[in-house]
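> Sharing a model prediction with you, sequence too.
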Amino acid sequence: MSEAGPVWLYDGVCVLCSGGVQYTLKHERDQRMRFIAIQSLAGRQLARDHGIDPDDPESFLFVEKGRALAKSDGVLALLKHLHGPARILLVGHLLPKPARDWLYERVARNRYRIFGRKSHCELPAPEQRHRFTLPEA
């Protein structure tokens, strides 16, 4: 059995985050990533397990090979799994981590105001639903 793919904990009512999930579904290299909305029971628990307030998330979480990455480290880890134009953001590795996280925090803190907020999490397309659950242990 192959190793489970990474898990992306995202804000399901954030237009930017939901758009990022849709982009990832189209541009992911190996189609193994799982997506968990922080608003779900599993998502709330995963957030709390990693020190993120599920009622006021200031970061998404990217969990890969047992390692949880947040803020800019999570974004850069996610980008490594994609092809397409978003990979240009990998130049972020050239910035010092404090500068990357400062930029990340500005966007995260203002994401609803800039990009908008949905009233509810979208349901994935039927052919993608299996990717919106945690892998079996």
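Right, received. Where do you want to start? Residues are numbered from 1 along each chain as shown.
> contacts and neighbour counts: CA atoms only from here.
Noted.
> contacting residues around stretch 53-72?
For stretch 53-72, contacts defined as CA atoms under 8 Å, 6 or more residues apart in numbering pick out 5-11, 38-39, 43-44, 47-48, 50, 52, 74-75, 77-78, 97, 100-101, 104-105, 108-109.
> Same question for stretch 18-32.
By CA under 8 Å, 6+ apart, the list of residues contacting stretch 18-32 from outside reads 4-6, 10-12, 35, 81-84, 131.
> structure B:
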Amino acid sequence: MNGVKHIILFDGVCNLCNGAVQYVIKRDKEGIFKFASLQSEAGKNFLSKSGLPEDHLKSFVYINDDKVYTKSDAALKVAGKLSFPTKLLSVFMIVPRFIRNFFMT
């Protein structure tokens, strides 16, 4: 994907996901994030290029520098790029992934 930066893929039919996108937009002071729904052609294209199935619709995906993050990894990586105090949430990366992801399902 050659240096793709700060792409957030989200479930476009999920109200909670749409709310999360609005939350990020309000706190993205530098305007670094770009968004696509997982159901869109762009979203499916990113999924395919990332090695994820195009029907991978039950997750939050963050792509940055050709690295693909899903579930809690994605959410916490994004939080770390947002304004204070949201960026403090990134400290939860120290919690084991299986515990963090339990709360994401």
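Okay, I see it. As the structure is a computational prediction, the values presented were derived from the model and not from experiment.
> TM-score for these two?
Overlay of the two chains. TM-score (TM-score structural alignment, normalised by the length of the second structure): 0.81; 102 aligned residues with a CA RMSD of 2.1 Å.
> Any of the contacts of stretch 18-32 of the first structure buried? List them.
Among these, those classed as buried by 16 or more other CA atoms under 10 Å are 5-6, 10-12, 35, 81-82, 131.
> JSON lines for the residues you listed, including secondary structure?
Below are those laid out as JSON lines (DSSP: H, G, I helix; E, B strand; the rest coil):
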{"residue": "5", "secondary structure": "coil"}
{"residue": "6", "secondary structure": "coil"}
{"residue": "10", "secondary structure": "strand"}
{"residue": "11", "secondary structure": "coil"}
{"residue": "12", "secondary structure": "coil"}
{"residue": "35", "secondary structure": "strand"}
{"residue": "81", "secondary structure": "coil"}
{"residue": "82", "secondary structure": "strand"}
{"residue": "131", "secondary structure": "helix"}
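> Residue 93 of the second structure touches residue 75, doesn't it?
No - using CA atoms under 8 Å as the test, residue 93 of the second structure is too far from residue 75 to be in contact (10.0 Å).
> between these two, who's got more neighbours?
Ranked by neighbour count (other CA atoms under 10 Å), residue 93 of the second structure and residue 75 place residue 75 first, with 19 against 13.
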